[in-house]
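Chemist: return atomic coordinates for the entry below.
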Amino acid sequence: MKKEAKLLFCLIWISMLLISCDSQDASVTITSTPGSSPQVEFTTAPYIADYITMTYSQYATTDDNGAIKTQILSYEPDTKEMKKVFEFDYTAQYPLGFYDKSNERVYYTQRVDTEKDYGDQIFVRDLAEGTSIQLTESLFAVNYMIPSGNQLFFVANVKGEQAIRLGAIDLNTNAMTLWGDEDMLVEAITLDLMNQKIYVSAYSLEQRNYSQTHQDGPAGQNNFKMPTYTVYETDYDLKEKTKLFSKNYWIRMLMNTDGHVYAFCDKEYNKGQDPSTVVDYDIAMKTTNETKWGTVRLQRGEANYSSDGNKIYAIAIVKNKRGLHEYNVQSNTFTALFTPEDGFINNIQVVRGNH
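Modeler: A predicted model of the protein is given here:
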């Protein structure tokens, strides 16, 4: 991608590291009524197969100083069909998008200015009607968006807080619920749609700041002590807060399939030379098993399994080409699905079919 977009990615990632875990009551309900926005009606989803929704940014012209447009793309592994479903202006700090194929809607983020401040807010667009609704007004930066049923789950920094929290918007009432507290930074999430559970990687901002200011060892070396990352389980009401396991690793990505949660962990931030450690948590047995990820590194970007558990869809760099790849679990091989030479894939989400 062009330098400007890469810089925006670095800025939002750094802001995530600078802002994050224990509370008795993990949920707070806030009524969100931005402007005169109407409510979003939820309908029962028809049958769909697996697909990947992607947010892809590129210059609208060949002029490097021109406007950047962001597209929401959909890729279907069964048919190998790629299509553009929506395009919007790149105004957010780091734009996100999600194509809800069942309801023919897209969720996306854009910067909204007010007289006193600004922030990236979540919008929903009805593709059939061609109309957009602003769903939030109190957010500053958004890192995840995943709709499920009549709710939209997100991870964001709320204005006035340092924390990055998990949240949910009731699409029937526009009510917003937040999970966590002001000391929490949520790093990654994954949803178990079948059992309506959310798995969260998070750590304490206070502990990170202490580690940063109390580094031991010679000056000029990386003596930073990784804070304790914890993986939690919560329900769709965001009322539960069950601790599954903790590690002194950067737990940068979560995936789930067939009763297991997989946490991809690194010893240091943004160091991809060493293989990631994969912590396999068995939900029923409540046990963990650690192995090394012995193949191409999966980049941080919402990778996940297919419905049958035989494939992983992820952003990776294979043969010096960055893009969406399919990883075959049995053969340990990668297949390139979309590796653009210009533009940049901001993020993906794997949407499992309702077979």
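Chemist: CA only for contacts and neighbour counts going forward, please
Modeler: Fine.
Chemist: ok, then the element right after the helix of greatest length in the chain?
Modeler: Looking across the chain with DSSP state H, the single longest helix is helix 3-18. Using DSSP states H and E, the helix or strand that follows helix 3-18 towards the C-terminus is strand 27-31.
Chemist: what packs against that next one?
Modeler: Using 3 or more C-alpha pairs under 8 Å, 6 or more residues apart in numbering; DSSP states H and E, the elements in contact with strand 27-31 are strand 175-179.
Chemist: excluding chain neighbours, what is closest to residue 198?
Modeler: residue 191 (4.6 Å; C-alpha to C-alpha, 6 or more residues apart in numbering).
Chemist: same check on residue 81?
Modeler: In space, residue 81 is closest to residue 75, 5.6 Å off (C-alpha to C-alpha, 6+ apart).
Chemist: tell me who's in contact with the one you found.
Modeler: 51-54, 81-83 (C-alpha atoms under 8 Å, 6 or more residues apart in numbering).
Chemist: before we go on, could you also do this sequence so I can check it against the first one:
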Amino acid sequence: MKRVIQLLLVLCVFVLAGCKENKERYLSITTSGYDKKGNLMVNIYKYSISKKRLKRRFSKKYTSQYPLGVYSQSKNTVYYTAEYEDGSGDQLYAYNLDTKKSKKLTNSLTAINQIIPVDNKVYMIGVEKGQRSLKPYYYNLETEKFNKIKANADLNFDNMVYDVFHHNIYLSADYQSEEDKALEEANAGKGSKYIAPNTYIYSLKDNSLQRIYSTNRKLVYRMLPEKNGDLCFTECESIPAWNPEYFTYTLDMKTNKKKPAIDIDGIMDVTQFAYYTSAHQIVFLGSKSDDSKHSHRGIYLYDVDSGSIELLFETEDEYINNFVLLE
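Modeler: Prediction:
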């Protein structure tokens, strides 16, 4: 009898592990557009990668500084930004699709640039009242508390991505003082090109930041966690307005050395929103012209091995602002 119980326990462990491993990966897509009454709306969609099925999960009048929201499948909740009624700035809200009710989660922010829900936490990059630099925060859904992730006061955070393969979070940042100096250098002469300061990549472990890479006066334009545990990222010396060259590398997480990687920007005009969905496929927001020179801005799936490109989602009536890969 004891042996039977042990076998059952082992089977349960395997079943639970299998369930965790087989979580459905999906895209949370944010668009903006006008409704029939002429109101500017923010829309949140879920795109199932395995089923190739799109479903709108949320639509609300646009009141924040720019459209931003993310659908969490595990919570069946949309986390979005909206300007608070007193006009003090954008705050984080949660709309529960089961109860059809919204709840304000933060009070001290003035702007939010990114939202990533992971398990019982909602991570974000934002600015607190009276502050200038963007910083990382998270809202704990269990304790219902807003938390600031400890970081150097001068750091200004630009980007954050979730690693669906190993459940890590990566962030990029530079020092505000160095960014200001670079802007002064660019403004010193008419038409001078802006050259970015050093940018740093951090890994978030147990809500603590660990620096893993530093550029030499380059921006980190995008980050793509890979299935093998390495991190793919793109560098450029200036902002997109200056039409810089983009160089993509893979950072070996064991040796902390980088090597040239796939030329993502050679595929088409690709934005910073790009993710590996498997070891050999990348999904990204980009623009591609057809034979009639008409540009199609949409979300594409690129197969690294075959070089094939598949259009997953585009819309003529709405503008695709951004998307994130989650599970």
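Chemist: before we move on, the earlier item: what's the most distant pair in the contacts of residue 75 of the first structure?
Modeler: 54 and 81 (13.2 Å; C-alpha to C-alpha).
Chemist: do you know how far residue 113 of the first structure is from residue 225 of the first structure?
Modeler: 38 Å (C-alpha to C-alpha, to the nearest Å).
Chemist: between these two, who's got more neighbours?
Modeler: Taking neighbours as other C-alpha atoms under 10 Å, residue 113 of the first structure and residue 225 compare with residue 225 leading, 18 against 11.
Chemist: how about the longest helix seen in the second structure: buried residues?
Modeler: For the second structure, the helix with the greatest residue count under DSSP H is helix 2-21. Buried positions in helix 2-21 of the second structure, judged by neighbour count with 16 or more other C-alpha atoms under 10 Å: none.
Chemist: ok, now stretch 55-73 of the first structure?
Modeler: For stretch 55-73 of the first structure, by 16+ other C-alpha under 10 Å, it's 55-59, 68-73.
Chemist: closest to residue 276 of the first structure out of the residues you listed?
Modeler: Distance ranking of these against residue 276 of the first structure, using C-alpha to C-alpha, places residue 55 first at 25.1 Å.
Chemist: the closest one matches what in the second structure?
Modeler: By TM-score structural alignment, residue 55 of the first structure lines up with residue 30 in the second structure.
Chemist: if we ignore the residues flanking it in sequence, what's nearest that match?
Modeler: residue 44 (4.7 Å).
Chemist: same check, this time on residue 302 of the second structure
Modeler: Once flanking residues are discounted, residue 302 of the second structure sits nearest to residue 309: 4.7 Å by C-alpha to C-alpha, 6+ apart.
Chemist: thought that neighbour was touching residue 299?
Modeler: No - the criterion here is C-alpha atoms under 8 Å, and residue 309 of the second structure misses it with residue 299 at 10.3 Å.
Chemist: for the counterpart of residue 204 of the second structure in the first structure, what are its contacts?
Modeler: Aligned counterpart of residue 204 of the second structure in the first structure: residue 234 (TM-score structural alignment). Residue 234 of the first structure makes contact with 197-200, 240-242 under the criterion C-alpha under 8 Å, 6+ apart.
Chemist: where do the helices of the second structure begin and end?
Modeler: Going by DSSP H, the second structure shows helices at 2-21, 176-188.
Chemist: mind listing what's buried along the last one?
Modeler: Read it as helix 176-188 of the second structure. For helix 176-188 of the second structure, burial by neighbour count (16+ other C-alpha under 10 Å) applies to 176, 178-179, 182-183, 186.
Chemist: about what we covered before: name the member of the contacts of residue 234 of the first structure with the most neighbours.
Modeler: That'd be residue 200 among the contacts of residue 234 of the first structure, by other C-alpha under 10 Å, with 28 neighbours.
Chemist: which residues touch the most centrally placed residue in the first structure?
Modeler: Central residue check for the first structure by C-alpha atoms, centre = their mean: the C-alpha nearest the mean position is that of residue 144, 3.5 Å away. Taking C-alpha under 8 Å, 6+ apart, we find residue 144 of the first structure in contact with 96, 153-156.
Chemist: one more time with 10 Å
Modeler: Residues near residue 144 of the first structure by C-alpha atoms under 10 Å, 6 or more residues apart in numbering: 96-98, 153-156, 166-167, 187-190, 301-302, 347-349.
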